[in-house]
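I need the structure of the sequence given here:
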Amino acid sequence: MKRFGILAAAAIAASAIYVAAPNSPAHALEKPVNAPAPKRIAREGAGLKTAIFAGGCFWGVEGVFSHVKGVKSAVAGYHGGSAATAKYNRITAGGTAHAEAVKITYDPYVVRYDELLRIFFSVVADPTLKNRQGPDVGAHYRSALVPTNSEQRAVAEAYLAQMEASNVWSRPIVTKIESQRTFYRAETYHQDFMAKNPGHGYIVRWDKPKVDALKVMFPRDFKASFLRDN
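Predicted coordinates:
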């Protein structure tokens, strides 16, 4: 499913809010979850680090991380496929191996990788959904963690195992760890989409609630200002 088409449809959709039926799976699953505090603490050392997260529509993933203290950059893009197919229209048609993803740069002395994982699974992505998130269906909307160093991989593996054993989720955890490949920056109109289009129907229905949940559940990590990509 495409998110209201691309920019040509954005103006039309801005005044209409996508609302799932009260008893639909999407409605029931799009709720924040109190993910467990990580037992394996990330020790990445000094200096800025990067990490890649795939969790459905990249507008919301980018939007949430843009409000997290310690995050210095959040870029929407595509991960897992080739350069030839790293284009929005091609990816949303399916079959490219790409996932919509967000590459973030962060200061681990302000927010650690394990803390980013907890935020991600609490307010961004449902780890029990395979090849979908919210109203969006397809392998390009899969949830995946893409570590960029050995410490991140060890922390991610430990946390997924901890999540599975926690019984916080009633269904099996299906989020995978994917090996890092080339990250392709998405088209300019996708960058800072939430900040640029706060009244867009998709943003209002699906993504703003995630930022609201971040503010309530992680007040020490939340910053009111939106980190814009420069």
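
CA only for contacts and neighbour counts going forward, please
Noted.

got the contact list for residue 209?
With contact taken as Cα atoms under 8 Å, 6 or more residues apart in numbering, residue 209 is in contact with no other residue.

for the helix or strand harbouring it, buried residues please.
Using DSSP states H and E, residue 209 sits within helix 208-217. Residues 208-211, 213-215, 217 are the ones in helix 208-217 that count as buried (16 or more other Cα atoms under 10 Å).

which is the succeeding secondary structure element to the host helix or strand of residue 11?
Element membership of residue 11, judged by DSSP H and E, is helix 7-13. Scanning forward in sequence from helix 7-13 by DSSP H and E, the next helix or strand is helix 25-29.

the structure of the following sequence is requested for comparison with the preceding one:
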Amino acid sequence: MVRCWKHSETRLEEAQCTDEGSAASSQSHFPHKAFWVSLSASLLLVIIGLGLTGHLGLSQPHSESLQIVRITVPDQTGVLINQSAVVDQQNDLVTFSIASPANQTSTVLFDVKRVRPGDMHQIGLICYKPVDQDSCYLRKMEKTDYDNVQSLLHESTHKSQFQLSGNETRRQTEYLGVLAASQVDVATLDEPLQALCQDSSIHWTRRVEGPGKQRLVYFCIDICFPSNICVSVCFYYLPE
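Presented below is the predicted three-dimensional model:
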């Protein structure tokens, strides 16, 4: 309560008045302030929510497109061989992890994202990263490679594990000659190949009939596909 004065016709009279007017004025301003504070908080929450939704919307489709496929097939002696492949349907990438008897893993990456309908000359690249070697080996895909990978890209949408029968599986051997003099700059490759071959020497290879008796096969990698095809890819260095 505050003391105030009022004027009468004969004298000034002292009267008591309260601060109700100022209180009413403060109360009239308070709802406006609360409204703007709540509105700002709501807008902030909406912005954060949209940001999280956008981030999840961008990252989730890629993670959902990755699928691990396991392939089991008996070798020519009857011993089961287990292989796994990461299938990235969004980017048309298939990455094989092939374990050796010593539990060491080689990697084979099929990059088919450059496929153009009706063009089988520049289908894509295959990159071989053998175990215990600081080297990568590249070759251009051919139509048979494309067909084999497409069987995996297609079948992986239906199931993630394949048990191949030894009697029904077709086996073939391919020889690749390593062009040792033609090293590749890793910076010229696409990101998946760069990640696989970082800090490694990279060489082009080409398909050849066979190494001949005077040439030594350095290593072989067996790759099996759901289409009951197993390919043994063997490498050796071509003469300079």
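
tm score of chain vs chain?
Put the two chains on top of each other and the TM-score (TM-score structural alignment, normalised by the length of the first structure) is 0.25; 106 aligned residues with a Cα RMSD of 6.1 Å.

quick revisit: out of the buried residues of helix 208-217 of the first structure, which is nearest to residue 137 of the first structure?
Of all the buried residues of helix 208-217 of the first structure, residue 210 has the smallest distance to residue 137 of the first structure: 18.8 Å, by Cα to Cα.

can you tell me, leaving aside adjacent residues, what's nearest to residue 177 of the first structure?
Distances taken as Cα to Cα, 6 or more residues apart in numbering place residue 145 nearest to residue 177 of the first structure, at 4.8 Å, with adjacent residues excluded.

now do the strands in the second structure.
2-7, 12-17, 66-74, 80-88, 93-99, 105-111, 125-129, 135-140, 161-163, 170-183, 201-208, 219-225, 229-237 (DSSP state E).

how close does residue 7 of the second structure get to residue 21 of the second structure?
Remark: distance between residue 7 of the second structure and residue 21 of the second structure (Cα to Cα, to the nearest Å) = 19 Å.

isn't the residue nearest to residue 177 of the first structure up against residue 54?
Yes - with contact defined as Cα atoms under 8 Å, residue 145 of the first structure and residue 54 form a contacting pair (6.4 Å).

higher neighbour count, these two?
With neighbours defined as other Cα atoms under 10 Å, residue 145 of the first structure and residue 54 compare such that residue 54 has more, 31 against 24.

what's whatever helix or strand the more buried one lives in packed up against?
Of the helices and strands defined by DSSP H and E, residue 54 of the first structure is found in strand 49-55. With contacts defined as 3 or more Cα pairs under 8 Å, 6 or more residues apart in numbering; DSSP states H and E, the packing partners of strand 49-55 of the first structure are helix 58-65, strand 99-106, strand 143-146.

most packed of those?
Comparing those by mean neighbour count (mean count of other Cα atoms under 10 Å), helix 58-65 ranks first with a mean of 28.

can you name the next helix or strand after it?
Next element after helix 58-65 of the first structure (DSSP H and E): strand 71-79.

that next one versus helix 58-65: what angle between them?
160 degrees (axes from the mean of the first three to the mean of the last three Cα atoms, to 10 degrees).

end-to-end on stretch 92-106 of the first structure?
29 Å.

give me the buried positions along the longest helix seen in the first structure.
Determined from DSSP state H, the single longest helix within the first structure is helix 150-166. For helix 150-166 of the first structure, the neighbour count (16+ other Cα under 10 Å) marks 151-153, 155-160, 162-164 as buried.

quick check, nearest of those to residue 76 of the first structure?
Of all the buried residues of helix 150-166 of the first structure, residue 152 has the smallest distance to residue 76 of the first structure: 20.0 Å, by Cα to Cα.

quick one: the closest one from residue 105 of the first structure, how far?
13 Å.

ok, now how distant is residue 147 of the second structure from residue 67 of the second structure?
Distance from residue 147 of the second structure to residue 67 of the second structure, by Cα to Cα: 19 Å.

neighbour count winner among those two?
Per other Cα under 10 Å, whichever of residue 147 of the second structure and residue 67 has more neighbours is residue 67, with 18 against 12.

wait, that one sits on residue 94?
No - in this structure, residue 67 of the second structure is not within contact of residue 94 by Cα under 8 Å, at 9.7 Å.

need the residues touching each of those two.
Here residue 67 of the second structure and residue 94 share the contacting residues 86-88, scored by Cα under 8 Å, 6+ apart.

for those, which one is nearest residue 201 of the second structure?
residue 86 (24.0 Å).

and the gap between the closest residue to residue 174 of the second structure other than its chain neighbours and residue 154 of the second structure?
Closest residue to residue 174 of the second structure apart from its sequence neighbours, by Cα to Cα, 6+ apart: residue 233 at 4.8 Å. Noted for residue 233 of the second structure: a distance of 23 Å to residue 154 of the second structure, by Cα to Cα.

these two: which is more packed in?
Neighbours per residue (other Cα under 10 Å) separate residue 233 of the second structure from residue 154, with residue 233 holding more: 17 against 13.

got a list of what that one touches?
173-176, 220-223.

among those, which one has the most neighbours?
Counting neighbours by other Cα under 10 Å, residue 176 comes out on top of these with 24 neighbours.

can you pull the contacts of that one?
By Cα under 8 Å, 6+ apart, the contact list for residue 176 of the second structure reads 205-208, 210, 233-236.

run the last query once more with 6 Å
By Cα atoms under 6 Å, 6 or more residues apart in numbering, the residues touching residue 176 of the second structure are 205-208, 235.

returning to that earlier point: out of the helices and strands packed on strand 49-55 of the first structure, flag the one nearest residue 91 of the first structure.
Among those, the nearest to residue 91 of the first structure by Cα to Cα is strand 99-106 (8.0 Å).

and whatever helix or strand comes next after that closest one, which residues are buried?
Proceeding N to C from strand 99-106 of the first structure, the next assigned helix or strand is helix 113-119, under DSSP H and E. Buried residues in helix 113-119 of the first structure, defined by neighbour count with 16+ other Cα under 10 Å: 113-119.

which members of these are the farthest-apart pair?
Across these, the longest distance by Cα to Cα is 9.9 Å; it joins 113 and 119.

before I go, just wanted to say thanks for your time.
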